[in-house]
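1. missing the sequence, but the structure's below:
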């Protein structure tokens, strides 16, 4: 029996069942946790006075709808449907667990450009300050904390940050606080973001932070390639993350894996780990396809990426770190990469500065080890690699194998620039630097499945 005010809908959408990684001392064991395909209660935004004309404000409609549907978290969960139309709104907080935000085909949520609708909130504890400026930051557009089982999905609807407003203010130095992000979920678990388009974020687009068991599947992220800091997907101090079947065009890194900034990240101590990226495409002329860091002070480990395609990007995989970062980047495995028009294919930066304040410790040196790249084809490459460690902190066990790089019409004279790194290579053209001698042994790629790969696709046929 449906509650009063709940009307039936016929909606077909895919939900993911997540396999959860549970650590038991030195062994990993799998426990399947299945998110429910159907919610017991569903309502659409129009029932709360929403108007999808792109002009009327729906700030109160979104907040009222989510507050109402939060009542059903322990009664089969709930879903808010955003119908076709253009729904202008200020920022809103997802407060309900066991909740789905569903955008129908041709539905577009538009972020308000009234700066007064964005309150200043505290900085993230693993960063200690805003990323753009000291102090706090403007509210994210869509955000939530301490949630379980939240799904943000649809029929390829759009969430539009209307970022030009923020980019102009950023370039003119008119902002006294850090820009918020388009979607940020904190301290949450069992999160699915799928089948949506995210455009023109004020800064980073998708930012799960301090989360467990996150799937991002079938999303498109778009921003002008000259827009400032519009990273596509940034898992940050998260465990068990799957990013698949997605496409990003951005003004910064397409994917950036992070874990906190200098002394704040070291103190918070929560790594990003057990992350799988597959079937992913990127365009980013001034940044990386996949970046590790630069904020990596809580550590990054057990990252796998395969079946990656990139066009016109600055670097394929870039590790960004430096003295003061501490932490580690280890057990990184990348294979099956196809690239066209690249400045650098491999780039490890050990002199990345940009510290939050003057309290960082220059003796906090990062550990960079067990980095593996294999089965990579690229054309129109300017320079094969820049691999730069840190004095008294050599980056070790770097392996590169089965790589063919076609050079651009005006390549760099020196194709491999290596310093303070150690490792090996196999079947690499042009030949790798002396620090990575030819050993004739292909780089390893773990044969086992990651726990997050144990997924099932379910269907909900009616509401």
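-> Received, thanks. As the structure is a prediction and not an experimental result, all values here were calculated from the model.
2. From here on, just use CA atoms for contacts and neighbour counts.
-> Noted.
3. can you tell me how far residue 422 sits from residue 415?
-> According to CA to CA, to the nearest Å, residue 422 stands 17 Å off from residue 415.
4. Could you find the closest non-adjacent residue to residue 416?
-> residue 385 (5.0 Å; CA to CA, 6 or more residues apart in numbering).
5. what about the one you found, distance to residue 319?
-> 12 Å.
6. What residues sit buried inside the host helix or strand of the residue nearest to residue 416?
-> For residue 385, the host element (DSSP states H and E) is strand 367-388. For strand 367-388, burial by neighbour count (16 or more other CA atoms under 10 Å) applies to 367-388.
7. Enumerate every residue touching residue 365.
-> Contacts for residue 365 (CA atoms under 8 Å, 6 or more residues apart in numbering) come out as 322, 323, 324, 325, 326, 327, 393.
8. Test my guess that the first one contacts residue 367.
-> Right, residue 322. No: using CA atoms under 8 Å, residue 322 makes no contact with residue 367, being 10.2 Å away.
9. tell me which strands and helices the longest helix seen in the chain is in contact with?
-> Taking DSSP state H as the criterion, the chain has its longest helix at helix 59-69. Other helices and strands packing on helix 59-69, by 3 or more CA pairs under 8 Å, 6 or more residues apart in numbering; DSSP states H and E, are strand 78-82, strand 85-89, strand 92-94.
10. Structure two is appended below for comparative analysis:
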């Protein structure tokens, strides 16, 4: 028990103190859990770790007994514990020993459709393997493995598998799409792919209406709804049917020293989606997943704006993200807003995008007061740093043979559905390898604004692309790029300040300045002696648009 008590109680709360990384700024305070010493071993409730016996009732009975008697530790010892959905209870620490595997059954009948949310909208989904609602003081700790058996649920694109892997899928049964490029595990799963807004609770729909494509409504592995004081520590969470970890409307969430894994081809296989939650700490954890790694969300479109609950006061530190669509991500479901987010001392190795801030028209919401520093990146498939208000729900890296058209640029009226990105502070970034160093793309009616970038060294194929932005301040940027025509592109943007920019000697073109709205571009402490051409003007931009001192 002493080991378990140390896990539960030996935790330092994050106080209101300023760190050297963010001078003058007090970081959020995250309250921590605490548990009684009483232990409830699931074996005492007739659970068997033989990988065959279905232990759903035994495990839930142990959790209920623990909570009813004032709380404590529910102990999962070594073994393979096959189970259906588990319901957490207040004041319970579900603890897995090192050699314990909590394995969720492939029997879809064990997962009824329940009301919840998915991708920011009210939705019917299959019940999550682990869930809790309106709870206080809960934890999942230890060093064991929680496996969601996600391969049984997931559809898979042929382009994401080797030929042998694809043939294994096809030979296992299931259903192919009409173009033979996507495999679905069951007919119901395929039916859902053909439905309009499958699972979304609107227009008088009820969860009974979704039974015809139930298998398509893949559950998130762990869903915590409106819970206070949450700890996830030490455990490996893997193989989720959809998202892996989903705290929603929670407060005081700590994620510490966990490992989160999914196959790289796992569609919607996010690591953690922290949604509409307040006061959170994500630290010393490792992610290797099929979609976004560490992601901040707050609802989608009108539903998210109506809820109006931002994700705020969040610390992310000392984490490593391997494969993921984005290392650290905000959006695209951010309609309730996001603010006061602090990210530091993290490494992104092989992610599609490093820092990924995404939204789209229709979302609304304000993302502001974002602070990121001391980030190391390597082998980034697309952009090292991305701000994009034209999110199109596609993989960041274009697949072989895939063609994508640039979005049509037109100014629309500003409404409550117009999103806003402002006040981002990004510093001390090192990236060895990316397709594009920095990509900023705002809307004509709502420019991305207040972007402060300082001390960046980025090796990439392409340099900087800045479109429809106002108030971008880049200082001490070293670019090593393969393409040098141009190194930096600025389009329809205002008040762009570039200070101490270094780049490849003998580059073909330093700046391409375009658009009749581009003005007040100021360049200082930047040598132009070695470049073949300093500036090219296009589409209404003139020499008055830029000043090089």
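-> Happy to help now that I have it. These figures come from a predicted structure and were not determined experimentally.
11. By how much does the strand holding residue 385 of the first structure deviate from the second structure on average?
-> In the superposition against the second structure, strand 367-388 of the first structure averages 1.0 Å from its aligned positions (mean CA distance after the TM-score superposition for the first structure).
12. so that strand aligns onto which residues of the second structure?
-> Counting by TM-score structural alignment, strand 367-388 of the first structure falls onto residues 420-441 of the second structure.
13. what's the answer for stretch 216-223 of the first structure, then?
-> Counting by TM-score structural alignment, stretch 216-223 of the first structure corresponds to 255-262 in the second structure.
14. got a list of contacts for that stretch?
-> 231-240, 244, 269, 271, 281-290.
15. run the last query once more with 6 Å
-> Contacting residues not belonging to stretch 255-262 of the second structure are listed as 231-239, 271, 282-290 [CA atoms under 6 Å, 6 or more residues apart in numbering].
16. What of stretch 249-256 of the first structure?
-> Outside stretch 249-256 of the first structure, the residues touching it (CA under 6 Å, 6+ apart) are 222-223, 225-234, 248, 282-284, 287-292.
17. Give me the buried subset of those residues.
-> Buried among those by 16+ other CA under 10 Å: 222-223, 225, 227-234, 248, 282-284, 287-292.
18. Tell me which residue of the first structure lines up with residue 474 of the second structure.
-> Aligned partner of residue 474 of the second structure by TM-score structural alignment: residue 425.
19. I'd like to check which residues are in contact with its match.
-> 399, 400, 401, 436, 437, 438.
20. Report the separation between it and residue 308 of the first structure.
-> Distance from residue 425 of the first structure to residue 308 of the first structure, counting by CA to CA: 21 Å.
21. do residue 92 of the first structure as well
-> 34 Å.
22. Those two: who's more crowded?
-> When residue 92 of the first structure and residue 308 are compared for neighbours, residue 308 comes out ahead with 23 against 20, by other CA atoms under 10 Å.
23. if I read this right, that one contacts residue 337, doesn't it?
-> Yes: when contacts are counted by CA atoms under 6 Å, residue 308 of the first structure is listed as touching residue 337 (4.7 Å).
24. so which helix or strand takes in residue 386 of the second structure?
-> Counting by DSSP H and E, residue 386 of the second structure is found in strand 383-388.
25. what's that strand packed up against?
-> strand 353-358, strand 436-441 (3 or more CA pairs under 6 Å, 6 or more residues apart in numbering; DSSP states H and E).
26. can you tell which of those is closest to residue 103 of the second structure?
-> strand 353-358 (31.4 Å; CA to CA).
27. Read off where that closest one ends up in the first structure.
-> Going by TM-score structural alignment, strand 353-358 of the second structure sits over residues 315-320 in the first structure.
28. for stretch 38-57 of the second structure, same thing?
-> So stretch 38-57 of the second structure sits over residues 41-60 in the first structure, by TM-score structural alignment.
29. thinking again about what came up before, could you pull out the buried residues of the strand holding residue 386 of the second structure?
-> So, applying 16+ other CA under 10 Å, buried residues of strand 383-388 of the second structure: 383, 384, 385, 386, 387, 388.
30. Tell me which two of those residues sit farthest apart.
-> It's 384 and 388 that sit farthest apart of these, by CA to CA, at 12.7 Å.
31. need the helices for the stretch 251-400 of the second structure, in chain order.
-> Applying DSSP state H, counting those that start in this stretch to the stretch 251-400 of the second structure gives helices spanning 301-307.
32. residue boundaries of the strands in it?
-> Along the stretch 251-400 of the second structure, the segments classed as strands by DSSP state E, counting those that start in this stretch run 251-256, 259-261, 272-275, 278-283, 286-288, 294-297, 311-317, 320-321, 326-330, 338-349, 353-358, 366-378, 383-388.
33. related to what we said a few turns ago, what's the match of stretch 38-57 of the second structure in contact with?
-> With contact meaning CA under 6 Å, 6+ apart, stretch 41-60 of the first structure is reached by 6, 61, 78-82, 85-90.
34. Can you select the buried ones from the residues you listed in PyMOL?
-> Applied in PyMOL, the following selects the buried portion of the contacts of stretch 41-60 of the first structure according to 16+ other CA under 10 Å:
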select buried, resi 61+78+79+80+81+82+85+86+87+88+89+90
